[in-house]
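Student: Take this sequence and fold it.
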Amino acid sequence: MTIPHDPVAGSTASEPLTLDGSPVTLEDVLAVAEGRRRVALSTAPDFRERIARGNAFLERLLEEDGVVYGVTTGYGDSCTREVPASDLEQLPRQLYTFHGCGLGEVLSVEAARAVVMVRLVSLCRGVSGVSVELLERLVWLLEHDVVPVIPEEGSVGASGDLTPLSYLAAVLCGERDVFDRGQRRATAEVLAEHGLAPYRLKPKEGLALMNGTAVMTALGVFAFARTTYLARLATRITALSVYALDGNPYHFDADLFAAKPHPGQNRVAERLRDDLHAPSTPRNSPRLQDRYSTRCAPHVIGVVEDALPWWRQFLETELNSANDNPLIDAEGGKVMHGGHFYGGHVAFVMDSLKQANANLADLLDRQLALLVDARFNHGLPSNLSGATPERASLNHGYKAVQIGASAWTAEALKLTMPASVFSRSTECHNQDKVSMGTIAARDALRVLTLVEQVAAASLHAACQGVELRSRLADAAPLPQGLASFLDVCRSTFPALGEDRALEPELRTLCGLIRQRRWSLYDA
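Tutor: Next up, the predicted model:
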């Protein structure tokens, strides 16, 4: 069965995304990162002239013996050290060379493509003093699916993502390793096969490539997309759980939620009403009050829904910003030294996003605990076992799955400590207040992985609970929308009769969730 693709992930676009310094969206970056859309550099004369003017202005400054940080000086606290004219061409290589000390796991191919794309978008703003040729080389990497191998660890998020971005600069110059169509290879070999000479960085281009927030922002794009999907999936799982628990569908009444008008919270309640076919509350509800994990689900999931717009605003503003240092104002004849490499906005989004997502895990874990407990599940078998009565004593259903979900939830909750408050003083106290944005983004992605595992377990069990409930004589009819979704799920994993090892099915579900493979509500 073909599983419909969620609109959050978009679809393959026939026309390439043309970069000309105009704003792009998070979805644009995601489509390029996942290989669903190509990129082209604008051929418009005004765009190319704007880029060229910045680079030409820098060249004039060098001829006039102008002092430009990172162009005629050392880096960081070494900015007081003037570099001799004879060494200026060597300076960019020194920058990416001594930053080649990243450790930890490497970014996925998709994440590395997103890094290239995010850096390219920023440099296309036209105030970084780079050449058109550099932008064309970045486009070439994306077009040929040759992307840098980038270690995850080593950035404090100001002066930007220096260490991980050094791997992008080095790859352009023919050094270190790349993923060539998914295979890790030496960069020099790949460039030679394509007949492409290593690039020679111009005076400020090493700094322009490395001194920015591209890694944390790229990771933030994935975190945002996964969060958007998880909020919808948590809503659907809640609807399944309410039905399976024979819950009160009128807790989501429109008039009730009009009294507390958070838009996202109301949107979640509306989705639950539609799923459960509960348009309006009768005078006397079938059960007065369900437990909070179902009754208050819109209030938990709604926090995510209501935060999504401002998370998007922070991330898209960062994405479409010039965030290296210094910036070049060719029109005004100025070199502007500042701190736009500081990733505080991204760090704040990632810290708050992981907290909101961990609450989704906690919500679903509590629902699962109700489903498996015969004291609270209103007539379902203990642990949702589907075994026959004669085999009931031998089979244990979802007992261990609930334990696993509790473990994953606990780990997600443990990781909600904000990274942004752990600023360190580095680089001889030049970088004495830093954002920790990249660490915050990596933490957020780990939390999201754990939440997706809880969602997979909860979805598997909720489908079982729905089927067990629907077989009971007094069961309400299963609403058509939930029935259709159950059919889609059953095309991926069967009902649980006799106990079986569920790891393969849970791993498959985690993959489908991460890929946003099911259509859930309207975008």
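Student: rest of the way, CA atoms for contacts and neighbours
Tutor: Fine.
Student: So for G54, what's the nearest residue that isn't a sequence neighbour?
Tutor: Leaving aside its sequence neighbours, G54 sits nearest to G129 (CA to CA, 6 or more residues apart in numbering; 4.4 Å).
Student: show me what contacts that neighbour?
Tutor: 51-58, 204-205, 208, 327-328 (CA atoms under 8 Å, 6 or more residues apart in numbering).
Student: These in strands, which ones?
Tutor: Using DSSP state E, L327, I328 are the members of these that sit in strands.
Student: Which residues are in contact with A440?
Tutor: A347, M350, D351, P418, A419, S420.
Student: So the residue nearest to it when sequence neighbours are not counted, which state does it fall into?
Tutor: Computed as CA to CA, 6+ apart, the closest residue to A440 that is not its neighbour in sequence is A419, at 5.1 Å. The three-state label given to A419 by DSSP: H, G, I helix; E, B strand; the rest coil is coil.
Student: Kindly report the same for R236.
Tutor: Strictly by three-state DSSP, R236 counts as helix.
Student: which residues touch the residue lying closest to A374 once chain neighbours are set aside?
Tutor: Of all residues not flanking A374 in the chain, S382 sits nearest, at 4.8 Å (CA to CA, 6+ apart). Contacts of S382 were listed using CA under 8 Å, 6+ apart, and they are V372, D373, A374, G397.
Student: which of those count as buried?
Tutor: The neighbour-count test (16 or more other CA atoms under 10 Å) marks V372, D373, G397 as buried among these.
Student: re earlier: can you select the buried ones among the contacts of G129 for me in PyMOL?
Tutor: What follows is the PyMOL syntax for the buried subset of the contacts of G129, where burial is set by 16+ other CA under 10 Å:
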select buried, resi 51+52+53+54+55+57+58+204+205+208+327+328
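Student: Would you do the same for the sequence below? I want to compare the two.
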Amino acid sequence: MVVLTGQSLTIEDAKNVLYEYMFVSASVESMKKVEKSREAVENIVKQKKVVYGITTGFGKFSDVLIESDDVEELQWNLIHSHACGVGEPFPEVVSRAMVLLRANALLKGYSGVRTVVIERLLDLLNARIHPVIPQQGSLGASGDLAPLAHLALVLMGEGEVFYQGERMEAITALSKVGIVPLTLKAKEGLALINGTQAMTAMGLVNYIEAEQLAYQTEAIAALTLEGLRGIEDAFDPRVHEARGYHQQTEVAERIRRMVSGSQLITKQGELRVQDAYSLRCIPQVHGASWQALDYVKEKLEIEMNAATDNPLIFDDGEKVISGGNFHGQPIALAMDFMKIAVAELANISERRIERLVNPQLNDLPPFLSPVPGLQSGAMIMQYCAASLVSENKTLAHPASVDSIPSSANQEDHVSMGTIASRHAHQIIQNVRRVLAVELICALQAVEYRGIEKMASFTKSLYEEARKLIPSITQDRVFSKDIEIAASWLNKMDWKAFVDRNLPTTQYGY
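Tutor: Prediction:
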């Protein structure tokens, strides 16, 4: 069980909830804070104080006073008017992450919602009911208003959800499991939609996928090193310790362990003096991407436990402050950084693919073809990888450098963080397919060199991959192979594979 406190949620906890469907509950102490915060809101309404978002309109309407009899209608209107997201829905796992993160943020006790709102969010998680939330429509400041409004609709028994593999009306799914829809009270609608949970949820799923992908790139690169008879000296620990980046040093160490005992790896001067950068600089390039991913992880774990709505209630209601924690700039910058870092893994991978297939750069059969000329082999797979890499370059353009004013210029600088996180997700999918191409080519190259000469780890990877991807003995529709390989990389338990086949190492060191 994962117990939410509003302060201690980790990426590892989130993985257990998102992918293992671990049961989620709220800590007793956190719920007490929520109750005190709610009392403050009710006192504000009772005393008819003018407080933004509780007894006033929103955005440019912040100067419009709302009568106490109308506060429930205000919440209803807010959710319905703001639920204007468009486009394809977020992946279901991202929707699940939004529900988790929204519940955790409310548990900090600064938002003024009733405990029943948090209970309903946890009910959705534990029943595996996930709101259908359109991906487009958020500016990433004032919170992810449009996406989170679609989440809030479900608590009211409206909108659509994913449940048991089907897309259906929310009220149908809620009825099946006995969840009673809510009527939102003062401040609750605003508390549900004012926050960065869409971009952060997407960022969280991105990080989980990117982390696994980054480890996999190293193993696939190790296969390529064997296929091209790469030089091991470039991975000598002294080289990397001399520079001082621990991520670079760790990549080099993992590569050394992966090719340990290989008869295909060469020494400096044995076949050539130096390898090309795409082989020799694997630790430097991959290590730099790891530095960026470490930065992203730090920002995500802060934001996952942050109060990001507005206004926030302090000192048992004595102080209600209207601020700007809903602004997504920290996550926008992190996601833009992630885009560049992950795209670079594909850039260098595509160059390794070129070295595997180009007969002017190796001594393998041209394009790894079984019958060069009559059969094209991996020729067009390299084209595919090059296309994906080029597409990533356009997606990697930073979203956070853009801003469009909204709400009659009251909200005059926005983060575009949700766009950044969505583009990062697209890049990750493209990178995985580029790596799938490198994997297919590297498998073929080591086969030509001699499987019996491989390191034990890379041979294990070869044997697992060959269960799904047959040797190239005849031209075929390689699109299917690429998608099968990419799906395998996405779904495999990489940590378990590493622990099983490199028992003397710790995952990630």
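Student: Superpose the two chains and report the TM-score.
Tutor: The TM-score (TM-score structural alignment, normalised by the length of structure 2) is 0.94; 497 aligned residues with a CA RMSD of 1.8 Å.
Student: and the two most separated of the contacts of S382 of structure 1?
Tutor: Distance extremes for these: the farthest pair is A374 and G397 at 12.3 Å, using CA to CA.
Student: Kindly point out which residues are neighbours of both of those two.
Tutor: S382, N383.
Student: Now do the helices in the stretch 1-150 of structure 1.
Tutor: Using DSSP state H, counting those that start in this stretch, the helices of the stretch 1-150 of structure 1 run over 26-33, 45-63, 91-98, 109-123, 132-143.
Student: need those in TSV with distance to L448 of structure 1, can you?
Tutor: What follows is the helices of the stretch 1-150 of structure 1, written out as TSV (distance: least, CA to CA, whole Å):
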stretch	distance to L448 of structure 1
helix 26-33	17
helix 45-63	38
helix 91-98	32
helix 109-123	15
helix 132-143	26
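Student: if I look at N55 of structure 1, how far off is F314 of structure 1?
Tutor: For N55 of structure 1, the distance to F314 of structure 1 (CA to CA, to the nearest Å) stands at 29 Å.
Student: do the same with V24 of structure 1
Tutor: V24 of structure 1 is 13 Å from F314 of structure 1, where distance means CA to CA.
Student: sorry, back to before: which of the contacts of S382 of structure 1 sits closest to A501 of structure 1?
Tutor: For these, the nearest to A501 of structure 1 is G397 (10.2 Å; CA to CA).
Student: Just to confirm, what residue range of structure 1 does stretch 421-440 of structure 2 align onto?
Tutor: Under TM-score structural alignment, stretch 421-440 of structure 2 corresponds to residues 441-460 of structure 1.
Student: How far off centre is the matching stretch?
Tutor: Its chain's average C-alpha position is 12 Å from that of stretch 441-460 of structure 1, according to CA atoms, centre = their mean, to the nearest Å.
Student: measure the counterpart of R352 of structure 2 in structure 1 to A412 of structure 1 for me?
Tutor: Mapped onto structure 1 by TM-score structural alignment, R352 of structure 2 lines up with Q367. Here the criterion is CA to CA. By it, Q367 of structure 1 lies 17 Å from A412 of structure 1.
Student: Serialize the buried ones among the contacts of S382 of structure 1 to CSV and add fields for distance to G100 of structure 1 and secondary structure.
Tutor: Formatted as CSV, these follow (distance: CA to CA, whole Å; DSSP: H, G, I helix; E, B strand; the rest coil):
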residue, distance to G100 of structure 1, secondary structure
V372, 51, helix
D373, 53, coil
G397, 50, coil
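Student: Pick out the residue nearest the middle of structure 2.
Tutor: Geometric centre of structure 2, nearest residue: N206, 1.1 Å, by CA atoms, centre = their mean.
Student: how about that one, what's its match in structure 1?
Tutor: In structure 1, N206 of structure 2 lands on A223 (TM-score structural alignment).
Student: Count the residues that sit near H246 of structure 2.
Tutor: Number of residues near H246 of structure 2 (other CA atoms under 10 Å) recorded here: 15.
Student: Spit out the contact partners of the residue in structure 1 that it lines up against.
Tutor: Mapped onto structure 1 by TM-score structural alignment, H246 of structure 2 lines up with P263. Contact analysis of P263 of structure 1 by CA under 8 Å, 6+ apart lists D306.
Student: quick one: the strands in the stretch 51-200 of structure 2?
Tutor: 86-89, 130-131, 134-136, 160-163, 166-169 (DSSP state E, counting those that start in this stretch).
Student: Can I get those in CSV including mean neighbour count and distance to D70 of structure 2?
Tutor: Listed next are the strands of the stretch 51-200 of structure 2 as CSV, based on neighbours: other CA atoms under 10 Å; distance: least, CA to CA, whole Å:
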stretch, mean neighbour count, distance to D70 of structure 2
strand 86-89, 13, 29
strand 130-131, 30, 27
strand 134-136, 20, 29
strand 160-163, 22, 27
strand 166-169, 14, 28
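Student: For A26 of structure 2, which of the ones you listed is the nearest?
Tutor: Between A26 of structure 2 and the strands of the stretch 51-200 of structure 2, the shortest separation by CA to CA is 18.8 Å, and it involves strand 130-131.
Student: corresponding residues in structure 1 for the closest one?
Tutor: Counting by TM-score structural alignment, strand 130-131 of structure 2 corresponds to residues 147-148.
Student: what separates that stretch from the chain centre, distance-wise?
Tutor: Between the centre of stretch 147-148 of structure 1 and the centre of its chain there are 19 Å (CA atoms, centre = their mean).
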